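Engineer: no sequence for this one, just the structure:
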């Protein structure tokens, strides 16, 4: 399937269900929402690509209303196709000291447009997690045998003293923490394989919600 066909399939999937665009953030009562501007920029980009109405002022208004008295929290913004906004506030996440990972053997399509956008369409990720209940998270691999990300985070491997993360062309979400790390030169991009991960000096998963966490991969 070529890129244009994959894009058409992805858009048809969005149109066939009440799918919302989504951003998940960490709220600190002292400093506010972590990486808020980056999250809103990603949301605006996804809305433009996938044909959703987006008003940054409206999103910020809903966030301010919901978080006026909030403490530490996990915050989820959901954007409807017509521009409607929902904000969900949850207890803050509990991060493990080290994230245990396992490889999944069902390949993802690197040309699937939806891999590059965070939506409420989560079945592909939930399916992989459910069949690997003994691991904290699951590493996805594309049709070329290149690792992409995990079901809820971006991935990084330290090789020869450098932290590397898969390029977006492998088929992964442009994570907010990932972009922050790249912009500061703390990580670089390269294609990674399962063998690279197994031989790496160290592994990590990154997300705006939990930051950078050490990880291990089960052979």
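Structural biologist: Right, received. Where do you want to start? Values in this document were obtained by computation on a predicted structure and should not be read as measured data.
Engineer: C-alpha only now, for contacts and for neighbours.
Structural biologist: Fine.
Engineer: what about residue 23, neighbour count?
Structural biologist: Residue 23 is flanked by 22 other residues according to other C-alpha atoms under 10 Å.
Engineer: Tell me where the chain has helices.
Structural biologist: In order along the chain, the chain carries the following helices (DSSP state H): 3-15, 36-50, 56-66, 123-130, 176-183, 194-199.
Engineer: Return the most buried member of the ones you listed.
Structural biologist: The densest packing among the helices of the chain, expressed as mean neighbour count by mean count of other C-alpha atoms under 10 Å, is seen in helix 176-183 with a mean of 18.
Engineer: can you list contacts of it?
Structural biologist: Applying C-alpha atoms under 8 Å, 6 or more residues apart in numbering, the contact partners of helix 176-183 are 35, 38-39, 154, 187-188, 206-208, 211.
Engineer: and if you look at stretch 5-21?
Structural biologist: Outside stretch 5-21, the residues touching it (C-alpha under 8 Å, 6+ apart) are 43, 46-47, 50, 78-81, 111-114, 117-121.
Engineer: Which among the residues you listed count as buried?
Structural biologist: Taking 16 or more other C-alpha atoms under 10 Å as the criterion, what is buried in the contacts of stretch 5-21 is 43, 46-47, 50, 78-81, 111-114, 117-119, 121.
Engineer: Second structure follows, compare the two:
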């Protein structure tokens, strides 16, 4: 789709989307090892399934798509049964991209999911962080070279993705398989989000605005923070998970407070939680 003012994009030309992981290992790990930090339903192979339904419904409500809203009045069992029709081999992990248009038509694109440890799908804890540190090197997290204007298409995930595609191109990301991400920021120089992830930064707890949800407190005087939606980023499913389970709190993150080499976390609905390091000096 060619770039054009968001106000002029007709409803019939785009869909609302959510992307999630199907992984047959999730139920066993969720119920046995992480029952206290994983939301209902714990027996579903679809990662954070109700959160994805809610995300789509919130987007349909924002755009006032009556037929899409009607379609998305699905309970967890109905939603799971709908997705099951697209899974050809239930013994393997898959990446599902759910798209719903303004008329309530739903399509599900299925592709092999990138391999990851099942434990990376759960909010980081001390043992998970230790395991993660011994596995793959952290992703590199670059900062975009120009701001992105917040809009309904940054708050809600849709097929209108030109800003994110451009941000990735500006820092040289060529593939979704590359262990590289770009941080987008608004004209006020507030970090919004990553192009395909939610970021989390480690900050001293005494300077964190405690108005955010969740405790996120650390015994060492530090806390994990993620940018508030008021900065313009997406209401992601793993972001909601991290906030509800107290891994982090919301707080403004300004571009000028990022530190070259600082360690952070990223997350999304396909890969879970990913270690990353900020790279400001290329």
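Structural biologist: Received the coordinates, thanks. What you see is a predicted model; the values in this text were computed from it and never measured.
Engineer: hmm, back to that, and the furthest pair within the contacts of helix 176-183 of structure 1?
Structural biologist: Checking those against each other with C-alpha to C-alpha, the farthest-apart pair comes out as 39 and 188, at 20.6 Å.
Engineer: tally of neighbours for residue 24 of structure 2?
Structural biologist: Around residue 24 of structure 2 sit 19 other residues, with neighbours defined as other C-alpha under 10 Å.
Engineer: now residue 64 of structure 2
Structural biologist: Close neighbours of residue 64 of structure 2, defined as other C-alpha under 10 Å, add up to 13.
Engineer: quick one: what's aligned to it in structure 1?
Structural biologist: Residue 64 of structure 2 maps onto residue 51 in structure 1, with residues paired by TM-score structural alignment.
Engineer: Apart from its neighbours in sequence, what residue is nearest its match?
Structural biologist: Leaving aside its chain neighbours, residue 51 of structure 1 sits nearest to residue 81 (7.3 Å; criterion: C-alpha to C-alpha, 6 or more residues apart in numbering).
Engineer: what distance separates the start and the end of stretch 24-35 of structure 1?
Structural biologist: The straight-line separation of the ends of stretch 24-35 of structure 1 (C-alpha to C-alpha, to the nearest Å) is 11 Å.
Engineer: Now do that stretch: distance to the chain's middle.
Structural biologist: Its chain's average C-alpha position is 17 Å from that of stretch 24-35 of structure 1, according to C-alpha atoms, centre = their mean, to the nearest Å.
Engineer: Tell me the buried residues in it?
Structural biologist: Taking 16+ other C-alpha under 10 Å as the basis for neighbour counts, the residues of stretch 24-35 of structure 1 that come out buried are 24-27, 32-35.
Engineer: In strands, which of the residues you listed appear?
Structural biologist: 24-27, 32-33 (DSSP state E).
Engineer: my guess is residue 252 of structure 2 contacts residue 190, does it?
Structural biologist: Yes. Applying C-alpha atoms under 8 Å as the test, residue 252 of structure 2 and residue 190 come out as touching, 6.7 Å apart.
Engineer: Comparing those two, which residue is more hemmed in?
Structural biologist: In this comparison of residue 252 of structure 2 against residue 190, neighbours counted by other C-alpha under 10 Å, the higher total goes to residue 190 at 21 against 17.
Engineer: check contacts around the more buried one.
Structural biologist: Going by C-alpha under 8 Å, 6+ apart, residue 190 of structure 2 touches 231, 252-255.
Engineer: How about residue 135 of structure 1?
Structural biologist: Neighbouring residues of residue 135 of structure 1 by C-alpha under 8 Å, 6+ apart: 100-102.
Engineer: Now rank the residues you listed by neighbours and give me the top one.
Structural biologist: residue 101 leads these on contacts (other C-alpha under 10 Å) with 22 neighbours.
Engineer: Map that residue onto structure 2.
Structural biologist: With TM-score structural alignment defining the correspondence, residue 101 of structure 1 maps onto residue 141 in structure 2.
Engineer: swap in residue 75 of structure 1?
Structural biologist: Using TM-score structural alignment, residue 75 of structure 1 lines up with residue 96 in structure 2.
Engineer: Contacts only, for that match.
Structural biologist: With contact taken as C-alpha under 8 Å, 6+ apart, residue 96 of structure 2 is in contact with 19-22, 108-111.
Engineer: ok, now with 10 Å
Structural biologist: In this structure, residue 96 of structure 2 makes contact with 18-22, 46, 83, 86-87, 107-113, 269-270, judged by C-alpha atoms under 10 Å, 6 or more residues apart in numbering.
Engineer: For the residues you listed, which ones persist in structure 1?
Structural biologist: When the contacts of residue 96 of structure 2 are mapped onto structure 1 and checked using both residues aligned by TM-score structural alignment, their matches' C-alpha atoms under 10 Å, the preserved contacts are 18-22, 46, 83, 86-87, 108-113, 270.
Engineer: coming back round to it: and the contacts of residue 190 of structure 2, which is closest to residue 76 of structure 2?
Structural biologist: Of all the contacts of residue 190 of structure 2, residue 76 of structure 2 sits closest to residue 231, with 30.7 Å by C-alpha to C-alpha.
Engineer: I'd say that closest one and residue 147 touch.
Structural biologist: No. Residue 231 of structure 2 is not in contact with residue 147 according to C-alpha atoms under 10 Å; the separation is 11.8 Å.
Engineer: Please identify every residue contacting each of these two.
Structural biologist: Residues touching both residue 231 of structure 2 and residue 147 by C-alpha under 10 Å, 6+ apart: 185-192.
Engineer: Give the ChimeraX command for selecting the buried subset of the residues you listed.
Structural biologist: For the buried members of those, the matching ChimeraX selection, counting by 16+ other C-alpha under 10 Å, is:
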select :185,186,189,190,191,192
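Engineer: Next step: the shared contacts of residue 231 and residue 147 of structure 2 restricted to strands.
Structural biologist: With strands defined by DSSP E, the entries of these inside them are 185, 191-192.
Engineer: What residue in structure 1 is the furthest from its centre?
Structural biologist: The outermost residue of structure 1, judged by C-alpha distance from the chain's mean C-alpha position using C-alpha atoms, centre = their mean, is residue 69 at 27.2 Å.
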